[in-house]
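In: Below is the sequence, then the predicted model.
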Amino acid sequence: MTPQQSAEQLIRAELRLLRDQVKGVHGSMVATSDGFMVAEDIPDLEPTRIAAIIATTLGLARQATEATGRGRFRETLTRGSDGYLAVFAIGEKAVVAVLGGDDMNVGMLHYQIRDLNKRIAHHMEQAVRSRKFLAPEDL
């Protein structure tokens, strides 16, 4: 991370790249597991409200995964009448949410998300080390 680039800027650039790489992605965001927004690339929606809803989705999905003996939560995909909401864990303390239309290429999203999550986790870790972002307990 250069002095000119904050972790938020680097993560936002990663989210824009995801929108460019996966057909049908309308936007995405990264939030902490307790609902605080880290970075977003979601046009036309209130990101702080979405961050809180995503944290709730994460909490419920984690409980469902554990209660059914499926191990640690990794992802959930919800399909509505107008498209998709995909939620992916980034470790234990953060989450990425992806909003897509009916035409979203879900297979390509799954292909891209693993590397994206690793890069975002790295940016967040670097920010914590440089004390320019979240506190260590937030990761």
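Out: Ah, there it is.

In: Could you use CA atoms for every contact and neighbour count after this?
Out: OK.

In: any idea which residue sits dead centre in the protein?
Out: Computing the C-alpha centroid of the chain and ranking residues by CA atoms, centre = their mean puts residue 96 first, at 0.8 Å.

In: ok so that one is a helix residue?
Out: No: read with DSSP: H, G, I helix; E, B strand; the rest coil, residue 96 is strand and lies in no helix.

In: Against residue 127, how distant is it?
Out: Between residue 96 and residue 127 the computed distance is 17 Å (CA to CA, to the nearest Å).

In: same question, residue 94
Out: Going from residue 94 to residue 127 by CA to CA gives 14 Å.

In: Just after the helix or strand where residue 27 lies, pick out the following helix or strand.
Out: Element membership for residue 27 (DSSP states H and E) is strand 25-32. Sequence-wise, the next helix or strand downstream of strand 25-32 (DSSP H and E) is strand 37-41.

In: what about versus this one:
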Amino acid sequence: MTITPEAIALTGPGSGARINSPQTESADNDLDVHLRTLRRRVPHLIGSAVASSDGLLVADDLPDAIEATGIAALTAALLSVSLTFAAATHGADLHEVVLDSGVGHVVVYRAGPIACLALLTGADATLARVHLEARPVVRAIAATLAPAHHD
């Protein structure tokens, strides 16, 4: 799967900075552990990123060739549009979005009310395995970030 700098430039880069939250360093470490766990457990995973619902980068495990702040912005935008679409068509909440480009997948999960997780996979990834491994991690990420929402 190739995400080019040109594609990110067309949509606009992120802010260039990670969000600063009142979370402790242990929360940041927890997020990094969750992303590394996904890397180990999901075959053909290219990388992952946690973004705030407004598109700021919270954490990532992406290759250097992929601009993480741009992915965070795109992830939040995709989730926002998808939430609106789901509400308009089904009157229900949305949990995840899957894009299949033919050369890979982008899977975006809603991680509570303030964050989302994006996974980028190669074409050989099995979506059932991706979901099996990612859904518990999404719940853990939501729990990790929830205290900051209530402060």
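Out: Thanks, I have it. Predicted model only: the values in this text are computed from it and were never measured.

In: TM value for the aligned chains?
Out: Overlay of the two chains. TM-score (TM-score structural alignment, normalised by the length of structure 1): 0.84; 127 aligned residues with a CA RMSD of 1.7 Å.

In: And the residue nearest to the centre of structure 1, what's its match in structure 2?
Out: Mapped onto structure 2 by TM-score structural alignment, residue 96 of structure 1 lines up with residue 117.

In: now swap in residue 105 of structure 1 and tell me
Out: Aligned counterpart of residue 105 of structure 1 in structure 2: residue 126 (TM-score structural alignment).

In: quick one: its match and residue 44 of structure 2, what's the gap?
Out: Distance from residue 126 of structure 2 to residue 44 of structure 2, by CA to CA: 9 Å.

In: So which of the two has more stuff around it?
Out: Set side by side, residue 126 of structure 2 and residue 44 show more neighbours around residue 44, with 17 against 14, by other CA atoms under 10 Å.

In: what sits up against stretch 109-121 of structure 2?
Out: Residues outside stretch 109-121 of structure 2 that contact it (CA atoms under 8 Å, 6 or more residues apart in numbering) are 1, 44-53, 75-76, 79, 94-97, 104-108, 135, 138-139, 141-143, 145-146, 149.

In: swap the cut-off to 7 Å and go again
Out: Contact partners of stretch 109-121 of structure 2, identified using CA atoms under 7 Å, 6 or more residues apart in numbering, comprise 44-53, 75, 95-97, 104-108, 138-139, 141-142.

In: do stretch 32-39 of structure 2 as well
Out: Applying CA under 7 Å, 6+ apart, the contact partners of stretch 32-39 of structure 2 are 45, 48, 59, 61, 133-134, 137.

In: if we go to 10 Å?
Out: Stretch 32-39 of structure 2 is touched from outside by 26-31, 41, 45-50, 58-62, 117, 119, 130, 133-134, 136-138, 140-141, with contacts defined as CA atoms under 10 Å, 6 or more residues apart in numbering.

In: Which part of structure 1 matches it?
Out: Against structure 1, stretch 32-39 of structure 2 falls on residues 12-19 (TM-score structural alignment).

In: thinking again about what came up before, from residue 63 of structure 1, how far off is the residue nearest to the centre of structure 1?
Out: 18 Å.

In: got it, and residue 55 of structure 1?
Out: For residue 55 of structure 1 relative to residue 63 of structure 1 (CA to CA), the value is 12 Å.
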